[in-house]
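In: sequence and predicted structure are below.
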Amino acid sequence: MKITVLSGGVGGARFIRGLRQHVRSALPDGAAGSTAELTAIVNTGDDMWLTGVRIAPDLDSIMYTLAGENDEERGWGRIGETERVSAELRAYGVGWPWFTLGDLDLGTHLARTSLLRDGLPLSEVTRRITSRWDLGATLLPATDDEVETHVVVDDAGTSMHFQEWWTRHRAALPARAFVQHRVEAARPAPGVLEAIGSADVILVAPSNPVVSIGTVLGIPGIREAIAAAPAPVVGVSPIIAGAVVRGMADACLSAIGVATSAQAVAAHYGARSAGGLLDAWLVDQADAAAVPAVEAAGIRATAVPLWMRDPESSARLAADALAFATR
């Protein structure tokens, strides 16, 4: 079975980890050498240059989580991090004092930057970096091109990088719009369209619908490939009982006029039969009442437990998503 996941952020990382655990336990020879292939197409709109290094937050979050190196308490960065280099950078007045990079994390960024400076595309750089660990999944950046998300914060068109709006201001500045710079000229990274076209199942992780999944879909060619794919497309709601599971996706949804509800996000994605994204949608049991309305919009729906409290509950959610896709 070939499984392709559109993903980004902590929600995507935890969902993919659960999916890997389920695949390894439930599919034949899932631990090694099996026909089960797991590919994640990852948002790169959060990426940026800072203090001379290229940072790829979503790729790194997923890599660290699958490698067992992610700091689960903070939700980002490496286990056992120190921050001596960031302290030195602050003393020199370099970089963003509110955006702290751990020393181990900086090692990843330096390795990525060195390989990029050698002329390698991000997809090949990612392949080399992730080969350090047995991740049980292939991570593909949505594009090799630099497509960075900026946030327009006033009527005059003032904008800032998404990371500044998200990390420094904690999404407290009302967003007027999200702009992916140079997205029109971007191309899907090698392997992305193939992973979509050859998939047996396409899953949409419970990631931010606007700046994670929305950025992936904004790369020319990706949405069209999904529309033409023979595989079912099943999404997992990032909203439970009218609240975001993690982060500040509600601020992003409000900026584009979408309510913070499982039903509204399903409608935002739309039914594939009507030119949208989804064939099916998983909502939490707390949102079971939304199932009829979602199905009336042409998207099959079911209510299952969505909370990913630990690897086991994440694996159960992944199993539910795959089971629903194969019905």
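Out: Here it is on my side, so go on.

In: contacts, neighbours, all on C-alpha from now
Out: OK.

In: and the closest residue to Asp287 other than its chain neighbours, what is it in contact with?
Out: Nearest-residue entry for Asp287: Ala241, 5.9 Å, with adjacent residues in sequence omitted and distances by C-alpha to C-alpha, 6 or more residues apart in numbering. By C-alpha atoms under 8 Å, 6 or more residues apart in numbering, Ala241 lies in contact with Ser261, Ala262, Asp284, Ala286, Asp287.

In: among those, which are located in helices?
Out: Among the contacts of Ala241, DSSP state H puts Ala262 in helices.

In: among the contacts of Ala241, which one is most surrounded by other residues?
Out: Highest neighbour count within the contacts of Ala241: Ala262, with 27 neighbours (other C-alpha atoms under 10 Å).

In: any idea how far the residue nearest to that residue when sequence neighbours are not counted lies from Gly247?
Out: Leaving aside its sequence neighbours, Ala262 sits nearest to Ile239 (C-alpha to C-alpha, 6+ apart; 5.3 Å). Taking C-alpha to C-alpha, to the nearest Å as the measure, Ile239 falls 11 Å from Gly247.

In: more neighbours: those two, which one.
Out: Ile239 (25 against 15).

In: need the single longest helix in this protein, by residues.
Out: helix 9-26.

In: how about that helix: buried residues?
Out: Neighbour counts over helix 9-26 (16 or more other C-alpha atoms under 10 Å) mark 9-24 as buried.

In: go on, stretch 193-201?
Out: Within stretch 193-201, judged by 16+ other C-alpha under 10 Å, the buried ones are Leu193, Ala195, Ile196, Gly197, Ser198, Ala199, Asp200, Val201.

In: re the thing from before, could you say what helices and strands the longest helix of the chain packs with?
Out: helix 57-67, helix 311-326 (3 or more C-alpha pairs under 8 Å, 6 or more residues apart in numbering; DSSP states H and E).

In: which of the ones you listed is buried the deepest?
Out: Highest mean neighbour count among the helices and strands packed on helix 9-26 (mean count of other C-alpha atoms under 10 Å): helix 57-67, with a mean of 23.

In: what does that one rub up against?
Out: If you take C-alpha under 8 Å, 6+ apart as the criterion, helix 57-67 is touched by 8-10, 12-14, 16-17, 42-44, 46-47, 70, 76-78, 130, 133-136, 139, 141.

In: same question for stretch 317-327.
Out: For stretch 317-327, the surrounding residues in contact (C-alpha under 8 Å, 6+ apart) are 15, 18-19, 22, 201, 203, 232-236, 280, 282, 304-306, 308.

In: also this one, for the comparison:
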Amino acid sequence: MNTQVPSDGGPTRDPEVVALCGGVGGAKLALGLSHILEGERLMIVANTGDDFEHLGLHISPDVDTVLYTLADLANPETGWGRRDETWSFMDALAQLGGETWFNLGDRDLATHVERTWRLRAGETLSEIVADFARKFGIAARILPMSDDPVRTRVETDEGTLAFQRYFVGLKCGPAVRGLSYEGAERATANPALMRALASPDLRAVVICPSNPYLSVAPILSLPGVREALANATAPVIAVSPIVGGRAIKGPTAKIMGELGVDASAASVAAYYAGIIDGFVLDNRDLEIAGSLPVRAMVTDAVMQDLSDREMLARVVLDFADRLASARSRSGNGGVAQ
């Protein structure tokens, strides 16, 4: 196995599995993968299209959700933010008439403050995320999709909105008419990601059950990423965030409907056409499995607890191994159960 020297520290081996991940839904599967893959065998690439500046701080919601989840620090009720959080800062800010539409817990605030001053001191986001992961005791390698700014913009009936203003401030209320990823064309995909996708030792690429348009599309919008996925020697497997026409988490189904796309697992598979070799969908969508343009694996894809997350992770990797051994990267249809 090759050894690389990353920008965030000492030497590291090429990963065995690369997971592309958004927020809460993606972090659940990332956690399952981290429990069955040791250390740097797993690389988790987090979306940064949700990042924004707030109260003078650099906020990285999806990155932090992955960090907190894998460190067993996440709020178990929300999936985001930190467990046992307190809100003294927000209470004091409200008393002063400050902006309180985006909640920052006291423990969470420390992450944002530390990240912000280190960015201003010249460190890259990759270096900071890697250091946070080490200090949280996370063995898997976590990295942002890019060290360059990419910002998701939501085109709505109320105008073009910054993602967090739409998602948190307006609670996904306005109808979505389009999405764009500002800065993507000028950004450079994380070099460690591009090296991993080209590695002959790669076992699988997993697109976690995150919102395809909000969490995965920013990663795919980076120059060269789609091509690298299409040319990867390892199978690329996507897991559906839609079960029986409903989103497991978040506004995925709502946005799909507003964009004129049928809110179904089949539509998600079609969205990833050309870059995936296999698609994992829930038992409730069994009837569409045979009509997909790639091989399908049907299983219980709803993750309620850690055992579910580990089970789904094993199913996904076993599916990838079967596709690799069968040399079925030609896109032939079929159903695996």
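Out: Thanks, I have it. Here the structure is a predicted model, which means the values were calculated and not measured.

In: spatially nearest residue to the residue mapped onto Arg118 of structure 2 from structure 1, not counting backbone neighbours?
Out: Using TM-score structural alignment, the equivalent of Arg118 of structure 2 in structure 1 is Leu115. The spatial neighbour of Leu115 of structure 1 that comes closest, neighbours along the chain excluded (C-alpha to C-alpha, 6+ apart), is Val125 at 6.2 Å.

In: helix or strand: which one has the aligned partner of Leu106 of structure 1 in structure 2?
Out: Matched by TM-score structural alignment, Leu106 of structure 1 corresponds to Leu109 in structure 2. Taking DSSP states H and E as the criterion, Leu109 of structure 2 maps to helix 106-120.

In: quick check: buried residues in that helix?
Out: Buried positions in helix 106-120 of structure 2, judged by neighbour count with 16+ other C-alpha under 10 Å: Arg107, Asp108, Leu109, Thr111, His112, Arg115, Thr116.

In: please apply the same query to stretch 134-153 of structure 1.
Out: Buried residues in stretch 134-153 of structure 1 (16+ other C-alpha under 10 Å): 135-153.

In: which residues sit in contact with Ile219 of structure 1?
Out: Ala142, Thr143, Val183, Glu184, Ala186, Arg187, Pro188.

In: show me the helices in the stretch 101-250 of structure 1, by range?
Out: 103-117, 122-130, 162-163, 192-197, 213-218, 222-228, 249-255 (DSSP state H, counting those that start in this stretch).

In: which strands and helices sit next to the shortest one?
Out: Spelled out, it's helix 162-163 of structure 1. Against helix 162-163 of structure 1 (3+ C-alpha pairs under 8 Å, 6+ apart) you get strand 149-152.

In: and the gap between the aligned partner of Ile226 of structure 1 in structure 2 and Gly32 of structure 2?
Out: Counting by TM-score structural alignment, Ile226 of structure 1 lines up with Leu229 in structure 2. According to C-alpha to C-alpha, Leu229 of structure 2 stands 22 Å off from Gly32 of structure 2.

In: which of the three states applies to Phe279 of structure 2?
Out: What DSSP: H, G, I helix; E, B strand; the rest coil gives for Phe279 of structure 2 is strand.

In: and the aligned partner of it in structure 1, how many neighbours does it have?
Out: Alignment note: Phe279 of structure 2 maps to Trp281 in structure 1; criterion TM-score structural alignment. Neighbour count of Trp281 of structure 1, defined by other C-alpha under 10 Å: 29.

In: my guess is Trp281 of structure 1 meets Ser237, correct?
Out: Yes: with contacts counted by C-alpha atoms under 8 Å, Trp281 of structure 1 reaches Ser237, the gap being 7.1 Å.

In: joint contacts of the two?
Out: Ala266.

In: ok so, going back, mean distance of the helix or strand just after the longest helix of structure 1 to its aligned residues in structure 2, please.
Out: Of the helices and strands lying after helix 9-26 of structure 1 in sequence (DSSP H and E), the nearest is strand 37-42. Superposed on structure 2, strand 37-42 of structure 1 shows a mean distance of 0.6 Å to its aligned residues (mean C-alpha distance after the TM-score superposition for structure 1).

In: Thr4 of structure 1: which of the helices of the stretch 101-250 of structure 1 is closest?
Out: When the helices of the stretch 101-250 of structure 1 are compared by C-alpha to C-alpha, helix 192-197 sits nearest Thr4 of structure 1, at 6.3 Å.

In: name the residues that touch the closest one?
Out: For helix 192-197 of structure 1, the external contacting residues (C-alpha under 8 Å, 6+ apart) are 4, 39, 41, 140, 142, 202, 221-222, 225-226, 228-231.

In: dump those residues into TSV; add distance to Ile62 of structure 1 as well.
Out: Below are the contacts of helix 192-197 of structure 1 laid out as TSV (distance: C-alpha to C-alpha, whole Å):
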residue	distance to Ile62 of structure 1
Thr4	14
Thr39	12
Ile41	11
Leu140	11
Ala142	14
Ile202	18
Gly221	24
Ile222	21
Ala225	24
Ile226	22
Ala228	27
Ala229	25
Pro230	27
Ala231	24
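
In: which one of these sits in the busiest neighbourhood?
Out: That'd be Ala142 among the contacts of helix 192-197 of structure 1, by other C-alpha under 10 Å, with 31 neighbours.

In: what do we get in structure 2 for that one?
Out: Using TM-score structural alignment, Ala142 of structure 1 sits opposite Met145 in structure 2.

In: so Phe89 of structure 2 makes contact with Asp106?
Out: Yes: counting by C-alpha under 8 Å, Asp106 is a contact partner of Phe89 of structure 2 at 6.1 Å.

In: mind listing what the nearest residue to Ser126 of structure 2 once chain neighbours are set aside touches?
Out: Of all residues not flanking Ser126 of structure 2 in the chain, Leu143 sits nearest, at 5.6 Å (C-alpha to C-alpha, 6+ apart). With contacts defined as C-alpha under 8 Å, 6+ apart, Leu143 of structure 2 is in contact with Met43, Ile44, Val45, Ala46, Val63, Ser126, Val129, Ala130, Asn190.

In: of all pairs in those, which one spans the longest distance?
Out: Val63 and Asn190 (13.9 Å).

In: intersection of neighbour lists for those two?
Out: Shared contacts of Val63 of structure 2 and Asn190 (C-alpha under 8 Å, 6+ apart): Leu143, Pro144.

In: show me what contacts the corresponding residue of structure 1 for Met311 of structure 2?
Out: When structure 1 is aligned by TM-score structural alignment, Met311 of structure 2 is paired with Arg316. Arg316 of structure 1 is in contact with Gly18, His22, counting by C-alpha under 8 Å, 6+ apart.
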